[in-house]
Every structure is written in structure tokens, then in C-alpha cells.
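Engineer: next come a sequence and a model predicted from it.
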Amino acid sequence: MDQLTHLLNGFGQILTPQNLLWVIVGAFLGTAIGVLPGLGSAMAVALLLPLTFTLEPLSALTMFAGIYFGGLFGDSIAGILMNTPGNSTAIASSFEGHMMALNGRAPQALATAAIGAFTGGILATVLVVFFAPTMADLATQFGPAEYFALAVFAFIAISTVVADSVIRGLSALALGLALAVVGIDQSTGTARFTFGIPALFDGISVVVITVALLAIGEVLHVASKVGRRDDKKLIHAGGRPWLSGPEFRAALPAWLRGTGFGVPFGIIPAGGAEVPTFLAYGTERKLDARRAKPMFGKGSIQGVAGPEAAGNATAGSAMGALLALGLPTSATAALLLVAFQQYGMQPGPLLFERSADIVWALLAALFIAMVVLLILNLPFAPMWAMLLKVPKEYLYAGITVFAAFGVYAAGASTIDLGVMIGIGVLGFVMRQYDVPLAPVLIALILGPLAEYSLRDAMANSSNNAAVLVSSPITIGLYVVLVVGVIWNGYRRVQERRLAAELDAAEAAADESATTR
């Protein structure tokens, strides 16, 4: 098959000392940053973007491949050993993983997470290898109206799924679109939102915005909590860092089921792996309730295996959506899209034709990155956990300096530093009020595409708005979007109703106890 031939050629390019070194560096950095609560692969990519301009495209992208998957596993280490997930994608696996750690099975929990991440990532990447070129061929049928529908689909889906409040999600989306249109409009030559400042005529750099929102905003958020008590202790993870035969046999079906949940969600713009990880967790919990000896709540290995596989499977298939469609389905994928663009490459249907050598080498790098991560994480996960002991004052001070250095190195502009601080304060306020960051980043990246696609579609149809829903692809996207929004609204109503019933039951129980 052509895909296997191209993949073997990709391995031929990536299996050089220099490129292997960049994969290992990326895996190392991704895991190290992912371990630290509040950080993650998105911040790692954002911080390193300004510093990779001098690297060859393949070297930079292979390093980001290691960061991409390494950050996900690093998130789980903190969740399992401290019950403090590094990111929201690790929450589901932390429930049972931390219980396993409390019961003296921390190394087995970490091993389950590592093998689950490897399994989900490998299987999803295999599917990407075989189906991404087909997706790219189908995407050649996309015109301006289809790309506009795809962007709208991503905007609404992410804004309504990742936030507890739809209003907060849409507010974040509006903020991202406002930042995206700053500068000179290329079609009309009109200055927009520049306030007469010449430095803003070229717009605000995506690097400045992402570093400010992710890094500076998080630093300010952590600084606002200095002095508060934190009684969570790091659990020692020494012991057998592998699974016994019965443990492996118990975890294997959960790994496969988790992968099945994760793969489809990597293609859907749902903001990341939160939804599939919780679906995998819920499924394993229901199956566990049917067993003779239920283990959920006591440290179930299936409760770790399913969500971990789902998270990395989502990340793997998200790479396929990014490469074939140019569609970032998570914040990290949006930043990887920026990484491609800084080297003059636009992910989408033509990427496999114009930059086929780099694309297939990158896919080969994903396989190698997951093997490297398994080697790094299976025996050395307790070593990574030692990073949790680094004092936050030193850690976040270093992040601030590194962020400022990267932003200045990218543009050599002190105005960029001022903009970074201003947007960083905005990022802090968003965290304080639980406004999600993912819609901002997706709007920032896809906003220009949506604007130009809408203009082209209207210009080519003599301003006939019907062109926006004139093809099966656009109609299909909008129908799926409406169904998804309705389902999400129904799910939220059910969750609130259940929460209200539980509160009423607890109140009744308290009142009954008081009368006695």
C-alpha cells in the first residue's frame, strides 16, 4: 500500500541521530512540563514556539510530536500521586489511580497509565496513517462555503462543550475573534482595532497571545494563591513498575475500549480529551458494578486504563484531523497549526502533496515518540514525580523569564512585551471566572480562515447567502452541529436535575437526623 511505503520513507528520514535527539528532547520536556499542575503540552508548545525559528522544520515538528504526547502522560503522574491532575484530561484517570496509590499500588497505577497512553496513541496513529490521506482527498471537495461551515462547527462545538457555562464559552470565542481581526484588513486595507498604533498594523502575533494566555495568565493565577494551605502530599511510588499477568489481562480490554472512545473524539472539535476520558471512565464503572467483586472506589485498574487510552487516542486522531483538514480540535492542536504556519506550511488537503516528505516523517516521529515515552515513563515515573517538589516561586518565576525571553526573541519588540503583559492579565481574569481558554485559541487560529471563506463564498455567489448551505457537506456539518448542541444542552439539564435531586436527598437526610 502507498501509505506503508510513504511511512517507511518517513522512518528513513526520522531515524537519524539529530532527529531522534529532537524526539527524545520533546518527550522529555513534554513529560516534565505535564507533571507540573496547571501546565501541560499546550503551554510547552507555546513557550517553545518562539525559540524554534532557527530549527529546520522537521526538527521542530518532531520535537513538538514528543511534547504533544508527553504532556498527556505527565498530567496523569500528578493526578495519581497527589490527586492533583496536571490538566483536565487527567481528571478521570485520577479517581481510581489515586485510590490505587493510597493502597500501595502507585507503581502499578503509573504503569497502567503509561501502557494505556502507549496503546491508545499507537492504535490511533495507525488509523491516521491509513485514513488521513483519504480524508485529505475528501477535503479537496471543500470550497469557501464548506470551510466556513467547518470553522463555525469548530467555534460552536468547542465553545459549548468545554465550558460549564455556554455564555462563558461564547464570550471566550468572541474574545478570540476580536484578537484575530486586529491589524490591516488585507482585502480593503482598513486598519481594525489598532487604535492608531503602528506596531499593531500587522496584527498581534499568535505567539504573543498564546504565551500570554497560557504562561503569564497561569503565573498570575498561581501567584494569587500564594499563602493558602495545601495539605496534599506526594505518595511514594517505589516498587514494581510493571503489571503482573492478571493485572495486564484485566487492563487490556479497558485499554481497547478507551481507544474506541478516544479515536472519534479526536476528529470532533470538542476542545480536547475531557469528554472521551469521562465516557471511558463511566463505561468501566458500569461494567465493574456487574462483577462479583466491584473495585471502583477502592482502586480499580480498569478505571485508570480506560481514560488513559482514551486521552492519547484522542490526541492521535486529532493529529489526523489537523494534517488532513487543517482543523485543530484542541488547544494544543491549534498551537501545532501555528508551528506549521511559521514554516510556510498550511495543514489541509494540499499538505500531503506539497510537503509529503515532512508529513510522513512527522507521522513516523509520532510512533517513535510513543516508544520513547514508554521507555522514559514505565521505569522512571517516580523520578518525574520529584518535579512536584520544586518550590512554586522558583518554578513560575523561571516560566515568566522564559516566556518574556521567547516573545522578545521572536519579534525583537518591547511593544510585544507590553501586549504580552496586558493579555496575560486578561488570561488571569479568565481563570478567576472559569472562562475557558480553548475557544480563544481556536477562534484566533480559525478566525481569519472563517472570515476569508465567508467573503469568498459571498463574492462568488453575488452575495447570495443560500450558498452557505448549498452543498451536502455544509448541510451535514450544520445538522451535526445542531444535534450536538441539543444533546449537550439535554445532558447539562439532566446533570443539573440529578445534582438537585442529590442535594434534596441530602437535605432531607440532615433534617431527619436533626429531628431525631
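Structural biologist: Looks like it arrived, so ask away. Numbering: from 1, shown residues only.
Engineer: from here on, contacts and neighbour counts on C-alpha atoms
Structural biologist: Fine.
Engineer: ranges for the strands of the stretch 251-400 of the chain?
Structural biologist: Counting by DSSP state E, counting those that start in this stretch, the stretch 251-400 of the chain has no strands at all.
Engineer: and for the stretch 101-250 of the chain?
Structural biologist: For the stretch 101-250 of the chain, applying DSSP E, counting those that start in this stretch gives strands covering 183-184, 191-192.
Engineer: residues contacting the last one, please?
Structural biologist: Put plainly, it is strand 191-192. Val181, Val182, Gly183, Ile184, Asp185, Phe201 (Cα atoms under 8 Å, 6 or more residues apart in numbering).
Engineer: surely the third one touches Phe193?
Structural biologist: What that stands for is Gly183. Yes - contact criterion Cα atoms under 8 Å: Gly183 and Phe193 qualify, at 6.7 Å.
Engineer: the two: which has the busier surroundings?
Structural biologist: More crowded of Gly183 and Phe193, by other Cα atoms under 10 Å: Gly183, with 22 against 16.
Engineer: in contact with the more buried one, which residues?
Structural biologist: Here Gly183 is in contact with Ala191, Arg192, Phe193, Thr194, Leu200, Phe201, Asp202, Gly203, Ile204 (criterion: Cα under 8 Å, 6+ apart).
Engineer: mind listing what the fifth one touches?
Structural biologist: What it means is Leu200. Contact analysis of Leu200 by Cα under 8 Å, 6+ apart lists Val182, Gly183, Thr194.
Engineer: use this one as the comparison:
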Amino acid sequence: MDTIQFLINGFATALSWQNILFAFVGVLIGTAVGVLPGIGPMSGVALLIPVTATMTGGLPPEAAAVSSIILLAGVYYGAMYGGSTTSILLNTPGESSSVVTTLDGYQMAKKGKAGSALSIAAIGSFVAGLFSLVGLVLLAEPLSNIALEFGPAEYFSLMILGLLAVSGLAGKSMTKALMMTVFGVLLGTIGIDSVSGVTRFTYDIPVLYSGLEFLTIAVGLFALGEVFKTVLEKDNQASNDIIKIGKVLPSKQDLKNSSGAITRGSILGFFLGILPGAGATLASFFSYVMEKKISKDPAKFGQGAIEGVAGPESANNASSGGAMIPLLTLGIPGSGTTAILMGAFIMYNIQPGPLLFDEHPQVAWGLIASMFIGNVMLLVLNLPLVKVFAKIIETPKKYLLPIIIAISIFGVYAVQVTVFDIMLLIACGVVGYFLSKNDFPLAPIVLGLVLGPMLENNMRRALTGSNGDFMVFVQNPISVTFLCISALWLIVPALLKMRGKNVIINEEA
């Protein structure tokens, strides 16, 4: 009963006119941040911290803190939705968690179903957002206690599972998918070693000391790769054709097909969001793999399956609510964006953690209530804009391709401000074209690049704590469970493949 009363008080705070305005501005900016490749929620929140401090300068300290954090949180979960727009329409992921959406979202757009894909992304985001917030209200304390049981060894095993599960994203060959995963992990080792300070694979090129930027690799492989494919493989007549949108809103069949994926993605994303370091990227990849594994027709994935958009987008948005649990209740940021949000809390002399709900209930519950309001705003804001967004896909190729190139170059240069990254972007576009032409999946490269450094850091932390004893990875039941599932993920498909070959040989004999 106390929880309900606190939540009612939180709504009283969130429904004040200035906080409604701040929430609206936050989700509006967040959507724009998500749509533009290169900014992302982390950069968007960081850039707006000094702006919010100026905007709330005349308010009392507690009220200023509530309003500022409401706006910044709005940018966070607004950006999680916005990333789907360019992924679906232009095959250009704005951030790592939007990469999976390109696999089926862009194919739907090419088939004239851009409106359905965007609508399902909005609906899935809304449902997942509400689910994660209800979970945040009810389960924050017990789930945080479970998350505390995860040490470096458990996170290492979870990352291994995430990397091997990407085999479920393979188009025609698990071997090719694993090759691309390893390639992505190797790309993640470039730069200065965070432990020893030694440079690795930099060849004395200073710009490589900080490693390769995810955005450059992802946009190059997907967006520019698609540009090269369009230019090199289509004749001039086809390149001038206009792709028709078709229906803007999803059909009853689309809603029926996606409802299960939205539910499963919301649950999976929420629980993975609680784990520091797992986050939206792993949640969206796991959701896609799960939907493909349980589907009666897995061959349709990668060809424009509505479940391939609904599941990852729901998981992506649900993880943002889950990531608030360790931040608010333990003072442990679960991602880069929540780490920046934590900095905003501290800037207002508010320490997130076990005492936050007792010492600053107005801030904690006002933020949670505003997230409910912000999710409704996102749905109301974005569903009418689906038709506007979907019009992009009607642009003739001769106009659309230069726009994609301009967005890609602007996004990459805005982050790194180096000519080297522009050159790397073009190189990745060429590589992406040839890889996709030869049926090598591109998504595993990005996942390997994102999870590789996290995998290495957790392995080192675990070995440091065990004095170099590798048994640390099999001593904890949680870690062993993840590793066993990882092994089965490789062994079972291989056995099934061998069994299938034996059946064919016997039939021929």
C-alpha cells in the first residue's frame, strides 16, 4: 500500500505543468537523437546536462533536480525508440541496439510495409515501456538483490552465451556467423589495453589508440553497404523506381503475429536491463534469436518478418526501464547512459542508492511517474508521424542514396571529427557489400565489437580475483549454467546437421 501511495505522490509531482513540459521536451529531443545516427542516447543526455541546469536555475534545489532528471530520462527512453526509424527506412542503425531491427525492418520497408513496421515499433516500445515501469515499481528491490549475485565470472559467461547465440542470426551458415563474430571481437581488441597500457594492433597510428568507433563500423557495414549494393547491382531503370509504402497502420494479422514477440521481448529486455553491462544491445539480439528459434517458419526471418521488428524493439525499450533499477536502488549504473544520469543526480547533491527512496522520495517517484507519462507521449507523438516517416521510403533512389550518404558521413564525423573515420566508413561500406554478397551476416560483427571489450574486461577481473585460476568460471552455478547453454548452442545444431546428412545418405542408399 505504501508503494501505491508513493506512486500517487510521484504522479502529483510529474503532472505539474513544468514537469509535463520537461517530459515532452525530453521525449521529443530523444526521438530526434535516436533518429540521427551518430548522437545516441549517451551523447544526447551528456550534451543536455548543462542545458537543463540552466533551464531549471530559478527553481528550488529539489524541484530543479526532479525537472532536470525527468527531461534527461525522457531523452534516454525517447532515443531508444527513435533508433528504429532510420533502421527500418534507410537500413542505417543509429546505435548498437538498433542493428537487429535493420534485419527485418528494412526488408519490410522494401516490400511496402514501412508503415506497419514503424507502427509495430511504436506499439511494441509503448507496451515494453509500461511493462518495465510496472516491474520497476514492484520488483526493484528483490531483482536488485539477484543482480548483486552476478560477479565478473557470471558476466563473462553471459557474454559468451550472447556471442554464441548470434549463430541464430546466421543466414545460411552458422560457421560464417561465428567467423564474423570472431572478426568483430578481434576488431574490439584494437587500441590501448586498459589494464597494461600496451597498444594493440595500432601500428603506431595515434587515431587507433582509442579503438574503432562502433558507429563507424555499423553505419559503414549496413548503410553504405546497402548504397553500394543498390548502385552496383541495379540497372539505371530499376534505380529510378519508387518503392510504394502500402498500408501505414499494421493489419490485424500483423498485430496477432507480433503480440507474442512484444510480450516476450518486454520480459526478456526488462530482466537483461537489470544486469549492469548487459543492456539494450544484448537484449535486442537475444530477443531476435529467441523469436527465430521458436518460430514455426524461421526461414522468413531476414526476409521481412514482423516478429523480427516487434521482439527486438520491445526488448530494446524494456531494457531502459530495467537499467533504472540498479541505478536507483543500488547506485550502480548499468550502462553508459545511466552512468551519465547518475552524474546528473550527483550534480544536484542526490546520491542514488538504497537511501534514495527514503531521503528523496519526490525525485525517485516523480521520475518513475514521469516515465509512465513520457511513454504515453511517445505513442501519441510517434503514431501520427508514422505516415511522415514512411514517406521517406517513397523518395526515388537517385535522391535517397545521397541523403543516406550525407546522414552517414555527418553522423560519423560528428562523433569522431577525424578524416580517418570517414575513410574507415567507406572501407566498411565496401567490405559490407562484399560480405553480404557472399552470404556472410553483418550483425555478428557489430555484436562482437560491442561485447568483445566487455568480455575481456570481465574475464580479466574474474582471473584477477582467483589468482589466475580458470576454475572460477565453473565454480558458480549461474556461470556454469550459462556456459552449458553456450556449449549446447553450438553442439545441438551441429548434431542435427549431421543427423540430417545421415538421413539423406540412407535414403539415397
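Structural biologist: The structure has been received and is ready for your questions. Because the structure is predicted, anything quoted here is derived from the model rather than measured.
Engineer: make JSON lines out of the strands of the stretch 101-250 of the first structure and add distance to Asp230 of the first structure.
Structural biologist: JSON lines is the format used below for those (distance: least, Cα to Cα, whole Å):
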{"stretch": "strand 183-184", "distance to Asp230 of the first structure": "44"}
{"stretch": "strand 191-192", "distance to Asp230 of the first structure": "46"}
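Engineer: would you map the helices across the stretch 351-500 of the first structure?
Structural biologist: For the stretch 351-500 of the first structure, the helices defined by DSSP state H, counting those that start in this stretch cover 351-354, 356-385, 392-411, 414-432, 438-460, 472-515.
Engineer: brain fart, the stretch 1-150 of the first structure
Structural biologist: 2-14, 17-35, 41-48, 57-82, 91-102, 106-139, 144-161.
Engineer: okay, the ones you listed, which one's buried deepest?
Structural biologist: With neighbours taken as mean count of other Cα atoms under 10 Å, these reach their highest mean count in helix 57-82, at a mean of 28.
Engineer: tell me the residue in the first structure aligned with Gly225 of the second structure.
Structural biologist: Using TM-score structural alignment as the criterion, the counterpart of Gly225 of the second structure in the first structure is Gly217.
Engineer: counting neighbours, what do you get for its match?
Structural biologist: Other residues near Gly217 of the first structure come to 27 when the count uses other Cα under 10 Å.
Engineer: wait, doesn't it sit right on Gln432?
Structural biologist: No - applying Cα under 8 Å, one finds Gly217 of the first structure not in contact with Gln432, separated by 10.0 Å.
Engineer: alignment lookup: Met386 of the first structure to the second structure.
Structural biologist: Aligned partner of Met386 of the first structure by TM-score structural alignment: Lys391.
Engineer: which residues are in contact with its match?
Structural biologist: Ile245.
Engineer: what separates it from Leu118 of the second structure, distance-wise?
Structural biologist: 12 Å (Cα to Cα, to the nearest Å).
Engineer: swap in Ile49 of the second structure?
Structural biologist: 30 Å.
Engineer: quick one: map Ile473 of the first structure onto the second structure.
Structural biologist: So Ile473 of the first structure corresponds to Ile478, using TM-score structural alignment.
Engineer: what's the closest non-adjacent residue to that match?
Structural biologist: Among residues not flanking Ile478 of the second structure along the chain, Glu154 sits closest, at 6.3 Å (Cα to Cα, 6 or more residues apart in numbering).
Engineer: and the one you found, how far from Phe482 of the second structure?
Structural biologist: 8 Å.
Engineer: next: Gly115 of the second structure.
Structural biologist: 38 Å.
Engineer: then Gly112 of the second structure?
Structural biologist: For Gly112 of the second structure, the distance to Phe482 of the second structure - Cα to Cα - is 40 Å.
Engineer: count the neighbours of Asp469 of the second structure for me.
Structural biologist: The number of residues near Asp469 of the second structure, taken as other Cα under 10 Å, comes to 11.
Engineer: which position in the first structure aligns with it?
Structural biologist: Asp469 of the second structure maps onto Asn464 in the first structure, by TM-score structural alignment.
Engineer: quick one: contacts for the closest residue to its match other than its chain neighbours?
Structural biologist: Residue nearest to Asn464 of the first structure in three dimensions, not counting chain neighbours: Met458, with 6.2 Å by Cα to Cα, 6+ apart. Counting by Cα under 8 Å, 6+ apart, Met458 of the first structure touches Asn464, Ala465, Val467.
Engineer: how close does the last one get to Pro448 of the first structure?
Structural biologist: So the one you mean is Val467 of the first structure. With Cα to Cα as the criterion, Val467 of the first structure and Pro448 of the first structure are 19 Å apart.
Engineer: out of the two, which sits in the busier spot?
Structural biologist: Each of Val467 of the first structure and Pro448 has its neighbours counted (other Cα under 10 Å); Val467 has more, 18 against 15.
Engineer: run a quick check on that one versus Arg455, I expect a contact.
Structural biologist: No - using Cα under 8 Å as the test, Val467 of the first structure is too far from Arg455 to be in contact (11.6 Å).
Engineer: from Ala310 of the second structure, how far out is the spatially closest residue to Lys293 of the second structure that is not a sequence neighbour?
Structural biologist: Of all residues not flanking Lys293 of the second structure in the chain, Gly168 sits nearest, at 7.2 Å (Cα to Cα, 6+ apart). Using Cα to Cα, Gly168 of the second structure is found at 17 Å from Ala310 of the second structure.
Engineer: same thing with Asp241 of the second structure?
Structural biologist: Between Asp241 of the second structure and Ala310 of the second structure the computed distance is 29 Å (Cα to Cα).
Engineer: higher neighbour count, the two?
Structural biologist: Between Asp241 of the second structure and Ala310, Ala310 has the larger neighbour count (other Cα under 10 Å), namely 38 against 13.
Engineer: quick one: contacts for that one?
Structural biologist: Here Ala310 of the second structure is in contact with Ile120, Ala121, Gly124, Ser258, Ser259, Ala261, Ile262, Gly265 (Cα under 8 Å, 6+ apart).
Engineer: go again with 6 Å.
Structural biologist: Ala121, Gly124, Ser258, Ala261, Ile262 (Cα atoms under 6 Å, 6 or more residues apart in numbering).
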